[in-house]
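Novice: Here's a sequence, model it:
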Amino acid sequence: MCLDEQKNVIESEPDQAKQEILTEFDLNSPEWFLNRELTWLEFNRRVLHEGQDSRNPLLERVFFLSVVGSNLDEFFMKRIGGLKQLVGAGVKKLSVDGRTPQEQIDDCHIVVQDILKQNQMLEVELKRLLAEAGIVLVRYDQLTKEQKTFADNFFYDNIYPLLTPQGTDPAHPFPFISNLSLNLLVKVSYPDTEHAHLNRIKVPVDSEVSSRFIQIGKEDLYVPIEDVIANNLDLLFPGMVIESCDFFRVTRNAITERDQEQANDLLSMIESALRDRKFAEIVRLEVNSNMSLSLRGMLAAELNINEEKDVFEVEGLISKRHLMQIAQLDRHDLHFPPHQPVDHPELLGEDPNIFHIIREKGSILLQHPYESFDTSVERFIKEASEDPKVLAIKMTLYRTAEQSRVIQYLIDAAQNGKQVAVVVELKARFDESANIRWARFLEEVGIHVTYGVVGLKTHSKVIFVVRKDFDGLHRYAHIGTGNYHAGTARGYSDLGLFTCDSVIGSDLTDLFNYLTTGYTVARKYKKLLPCPNLLKKKLLEKICREGKLQAEGGQGLIQLKTNALEDKDITRALYKVSQAGVHVDLIVRDSCRLRPGIPGLSENIRVISIVGRFLEHSRIFYFRNGGKEEYFIASADLMKRNLESRVEVCTPVELLRLQTLLREMLDIQLNDRHCCWEMQSDGSYVKLQVEPGEDEHSSFEYLIKNAEKRLKTTLRMVVKKGKNALKKK
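Specialist: Reported below is the predicted structural model:
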């Protein structure tokens, strides 16, 4: 019976017939699962919509367009690259949604082409609006004579010395094209001859000297660097005839995993994998739309790609990720109102020692970027590095900033005689080189560095401090959902928990012993739910428990906030409890396999996605549990790779005042009508609209105001307390 037939019968037949139909759902059937790659592309449609939304400030709209370009680059490097490897290996196994690897690639290409068309239309619109706002992006031929002279002089002084034309002929094979580099393909000939020569010129976009857009004079007038190069080719090819000049870019596969089990030196293995990536298979060729068919075919042949499937014509700018340069211009009138993270009110106690505050409070919940990262997390590490009573500091490091105060504080701690151990994840995608540098640097200053457990990525976010208090040793910790990166802490929505809970401290001792030794002996965690051995099992148990409580007359409720829901077992479990009557709210940022709103299967499930000013990155798991409510925050998404192939940490949030904060956050996002997209049963999304008379503030604005309100309330109490103390005197 098809879905429409089931729906009609369910709506018209009595309860007994409905129950018979419910048993017909085969939860192994591909039709109940959405494709991971396609749902991720749909997320990028939502990001693109933010660029199209005229309610957003102009430079923020440019930012969103840049993000879509960057996301598509990563999508081709990671996801299409991985699928192409499966195709090359002859893998025919179907995905859980019933597609072969090649079918997934073909379906993704169709969606990508549509996104590219929308990108181009948005680029044209934004350039027009930028010009009206006094920020002008033009081609070289649109410059005045004086402006061209400025551009030419800039080229001669700053760009020309960096360029190396590479000819192609029998003595000069076609050159290597690096990943994501922007290139010119120049066709030249000698005067009075018909024989042409091809040359490749790499545009030095990402050097310290050159940015993508050259500012002409002191005005907000910008011209693309490749356009300036293209109009000064006579310096590179003196006396030659320039017959044509085109632009192109390649994207290479980033999936170059090596066998960690066989590696004698993990550091060397990762370095070798990075070298492999540099020369990896090309998965996409982008060319300007007016490149001739003959040149496009020649490029495809030289790069060994399928001209029909892997060549993408681009209108406007190739590599729109570089529009980030424009998005970051200092025009406050064209950005969101400035947001300054506030200090956490509970960290403003009379006692300046952060460990005393945590011990007094028991646990403290941090909300970034609404509350400051540097006056909470960085302060925690800094004070630990200086406090004479702190004996040891242990932490996991997945990604961090290039100029990281966290790293400096760890070095200070080691120099102050404390035991410092850092678990560095060398395989953090696209941060491998940085993490190798940090690992070597930390080892050189005497810090104990390990690389986690063989075969598993260490994705957990934990800082663990052992301190000798007046009554003996105590363990303090920060457990977070986001990386220890000061930059992303201002743009990502994340959560963190300071705690001195002795049971969690004991669990963390076991966790770090596991990470630093790799021994997979049985470890009995009492509160923490780590991956890969425990979290998935416990989540499935808790989902099932909610269904049983519902059957016993309860009002089951599950609310899960995550970046992605990809794991098929979690998806099936949610379908089953929905059939039992449990209400399920899912706040899923991007990929989601589950289809909500299917009568008899998932009509009790709601799926929304919040997209706006900050990148949603926190994970919250809530279970009503018959009134004995449970809240958890985690570093893990609900994906097979996270739950089964990574070291992740999920921690309970048990104090009522902290649960109240999480409840407030969930309710605000579930009621957002400004930045909220609701998934339909076919996997499409509908942007919710603000009804007349409804509050137009987004969930981001509410969370900013609530953080400021909490701080003001605390400061008023401090002032009042001070006045009362003066009166008593």
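
Novice: Every contact and neighbour count from this point should use C-alpha atoms.
Specialist: Will do.

Novice: Tell me if Val686 really is in a strand.
Specialist: Yes. Counting by DSSP: H, G, I helix; E, B strand; the rest coil, Val686 is part of a strand.

Novice: does it really touch Cys675, like I thought?
Specialist: No. Counting by C-alpha atoms under 8 Å, Val686 stays clear of Cys675, with 11.0 Å between them.

Novice: neighbour count winner among these two?
Specialist: Between Val686 and Cys675, counted using other C-alpha atoms under 10 Å, the more crowded position is Cys675 (23 against 14).

Novice: do you know how far that one is from Thr520?
Specialist: Using C-alpha to C-alpha, to the nearest Å, Cys675 is found at 44 Å from Thr520.

Novice: and what of Leu303?
Specialist: Applying C-alpha to C-alpha, the value for Leu303 to Thr520 is 45 Å.

Novice: Those two: which is more packed in?
Specialist: A direct count of neighbours by other C-alpha under 10 Å for Leu303 and Thr520 places Leu303 higher, at 20 against 10.

Novice: Find the nearest non-adjacent residue to that one, please.
Specialist: Ile282 (7.3 Å; C-alpha to C-alpha, 6 or more residues apart in numbering).

Novice: residues contacting that neighbour?
Specialist: Ile282 is in contact with Val250, Thr251, Arg252, Asn253, Leu303, Asn304, Ile305, counting by C-alpha atoms under 8 Å, 6 or more residues apart in numbering.

Novice: Got a PyMOL select line for the buried ones in those residues?
Specialist: Buried members of the contacts of Ile282, identified by 16 or more other C-alpha atoms under 10 Å, are gathered into one PyMOL selection as follows:
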select buried, resi 250+251+252+253+303+305
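
Novice: want to put them side by side, so please do this one too:
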Amino acid sequence: MSLKTGASLDDGPLEGEPFGHAPETFDVDPPYVPDHDALAAVEAYADRFADRELSWLHFNQRVLELAEDPELPLLERARFLAIFTSNLDEFFMVRVAGLKRRIAAGVAVRAASGMLPREVLQAILARSGELMRRQAEVFRDQLVPDLSAEGIEVVRWDDLDRDEQKYCKKFFKDRVFPVLTPLAVDPAHPFPYISGLSLNLAVIVRHPKTGTEHFARVKVPQTFARLVSLGNQRFVPLEDVISAHLKRLFPGMEIVATHTFRVTRNEDLEVEEDDAENLLKALEKELLRRRFGPPVRLEVEETMEPRMFELLVSELDIDRDEVFRLPGPLDLRGLHGIADLPRDDLLYPTFVPTTHPQLAEVESSSPVDVFDAVRRHGNVLLHHPYDSFATSVQRFIEQAAADPHVLAIKQTLYRTSGDSPIIDALIDAAEAGKQVLVIVEIKARFDEQANIRWARKLEQAGCHVVHGVVGLKTHCKLSMVVREEPDGIRRYTHIGTGNYNPKTARLYEDLGMLTCDDVVGEDVAHLFNQLSGIGRNPHYDRLLVAPDTVRSGLVEAIHAEIAHHRAGRPARIRLKANSVVDEAVIDALYLASQAGVEVQLLVRGICALRPGVEGLSETIEVRSVLGRFLEHSRVYAFANGGEPTAWIGSADIMHRNLDRRVEVLVRLPDGPLTERVGELLDLAFAPTTDAWHLASDGSWTRRRGEAHLQQALIERQRRRR
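Specialist: Next up is the predicted model:
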């Protein structure tokens, strides 16, 4: 894909374009417009895009490397091992499932990397197998011995003493046995349905008189902790307890063999949209069908007998390349239970977010009057989790709900917590007679059921609930409060990079701006009207809005840096994102590098750009930071000829964000906010900062520095208390 396939800088908005014109903020004299020769110089590198799926596996490898890091607190390493499992599960359920669907449909279109879908799938399966075996070795050879040295033991059934076995026998009899359902396979009992991600026991039993053998499946119930506590910080896998008592499930039969296995299924959704109510019903039906998606992976214990193995492969109708023989125990998500142990000596030091100084300094009332604080400062840049979400964004919504001067609240919700105070505040506001509009994205992957429930609850309370634009996910993070004040109506807005979720706000690194700027308020009001109504073509002064202007706006900003560099003015591009995949934006960055512009990318996950390629990307540096917080913010910063600009928002540099979602980037006001973002990037790209560095061949190498980005920010937050 070439730069020409992206939005051309010469193209105006399409007639009837729903999300408006880009702000005119990238004018440079003379402008830079790439000609045919410039584009050809980039396109000459046919292998300039790394494969996105294999790049994601490199990301999960970095997570695994954290579990291997002896310098990290031990229980945090256990948590990273569990996160590795969860990450890979979702990758197979969605990305591998999508690849298999394209292969089955005969869609043999090459990826931007030049690989065919089947080639990508084969590479994924080979690399995934290596990583899963490496994970099992980390658990067995590093984590278990290290935990044991700290008095925490994960043992198998044969390691239990007599008292522990007696305890497990009673636990099985009283608690586990009543919920188990053995399912036999014989002419009267067809092979049972195996639910996705469930852990199962495959059992072969023999009739003692006839010698006839039968296969049976026992599902390990998810209602109990995966690791059974024996006291004194000793744990045994639940499947071991069940295996030791199978005779109670199959009385009069001999237990010949028992092994664990686990199936991963296609759990991506395909929903046709007509109108909001039909979408709700269609999605509810599709969620029921999700449980019955075809298998995309089978994990089995490496000791599994051949006949049992062959039966599973045959009955599940799965390719042998998609079967992984692994050392037990399978499914290490259960290590979250170990990581939650109250052992402060083996965890990260306690961290408590603090109220942002510009919100904390207002002494006119308690709790802080957020509206007063924003009026005083005009703009407040929040950086979570260092700045408390509860005393900033959450308080902003709760205060708006209770304030009699507030006339209306408008809010987007993509993901939120199960007991969300945001939801409660919106309901309170509606019940108090305020106009409340909530854009609930019910297609947020794996949160669909929860969002459907919230949508109905909000509707019942009198909120205006809409589901955005047909064909697009509403992923932008926006809140707007309309308040009547002595000098007239004033809009207060919050634009962020993260979800309105108080729980994840303590774990995810995100940025957000609270502002009463009239221009930003006008822009956000126009966008909400388009999401809920049928408005057309407003002009945005401070926003870039996907699917129409984010890609073209970023490309134009990159081209402006090239023009500045050619004119001898300061030029630099620094981007922070979860993923960098879009070919048009990457090609624009290659053009900038060929022109000599310094480019720095901080990418948590996928990066399809190849840095350091001679003649193509020699001035591009790519880093990745992983740690106790999930780096989630998106920042786009430009030197802009000596007048720096910075944008924050919800959009990653991916096709789905730029083409199939409603995303928003807001330009931060010149001055302190832009400078603060620059300082954050300075710290991230400092030579002494601990980070992974991407090589031109797609490999990542950790370069340990004197300071970790997140720890440095924690220390800075503590100093300002």
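
Novice: that older thread, tell me how far the counterpart of the residue nearest to Leu303 of the first structure in the second structure lies from Val271 of the second structure.
Specialist: Using TM-score structural alignment, the partner of Ile282 of the first structure in the second structure is Pro295. Plainly put, Pro295 of the second structure is 20 Å away from Val271 of the second structure if you go by C-alpha to C-alpha.

Novice: Check Tyr167 of the second structure too.
Specialist: Relative to Val271 of the second structure, Tyr167 of the second structure is positioned 49 Å away (C-alpha to C-alpha).

Novice: now swap in Val96 of the second structure and tell me
Specialist: According to C-alpha to C-alpha, Val96 of the second structure stands 19 Å off from Val271 of the second structure.

Novice: higher neighbour count, these two?
Specialist: When Val96 of the second structure and Val271 are compared for neighbours, Val96 comes out ahead with 22 against 16, by other C-alpha under 10 Å.

Novice: Ser460 of the first structure is in contact with Met395, isn't it?
Specialist: No. Contact criterion C-alpha under 8 Å: Ser460 of the first structure and Met395 do not qualify, at 9.4 Å.

Novice: Counting neighbours, go ahead and name the busier of those two.
Specialist: Neighbour count, other C-alpha under 10 Å: between Ser460 of the first structure and Met395, Ser460 has more, with 26 against 23.

Novice: Now which residue in the second structure aligns to the more buried one?
Specialist: Checking TM-score structural alignment: Ser460 of the first structure goes with Cys476.

Novice: Roughly how far does that match sit from Asp344 of the second structure?
Specialist: Between Cys476 of the second structure and Asp344 of the second structure the computed distance is 37 Å (C-alpha to C-alpha).

Novice: ditto for Pro687 of the second structure
Specialist: Pro687 of the second structure is 31 Å from Asp344 of the second structure, where distance means C-alpha to C-alpha.

Novice: Same question for Val144 of the second structure.
Specialist: Counting by C-alpha to C-alpha, the gap from Val144 of the second structure to Asp344 of the second structure is 19 Å.

Novice: okay, the two: which has more neighbours?
Specialist: Between Val144 of the second structure and Asp344, counting by other C-alpha under 10 Å, Val144 is the more crowded of the two (16 against 12).

Novice: What is the equivalent residue in the first structure for the more buried one?
Specialist: By TM-score structural alignment, Val144 of the second structure lines up with Lys127.

Novice: give me the element that match is part of.
Specialist: Following DSSP states H and E, one finds Lys127 of the first structure within helix 101-132.

Novice: and the next element down the chain from that helix?
Specialist: Sequence-wise, the next helix or strand downstream of helix 101-132 of the first structure (DSSP H and E) is strand 136-137.

Novice: Touching that following strand from outside, list them.
Specialist: The contact list for strand 136-137 of the first structure (C-alpha under 8 Å, 6+ apart) reads Lys127, Leu130, Ala131, Asp220, Leu221, Tyr222, Val223, Pro224.

Novice: Phe49 of the second structure is in contact with Arg610, isn't it?
Specialist: Yes. Using C-alpha under 8 Å, Phe49 of the second structure is in contact with Arg610, at 6.5 Å.

Novice: Right, I'll call it a day here.
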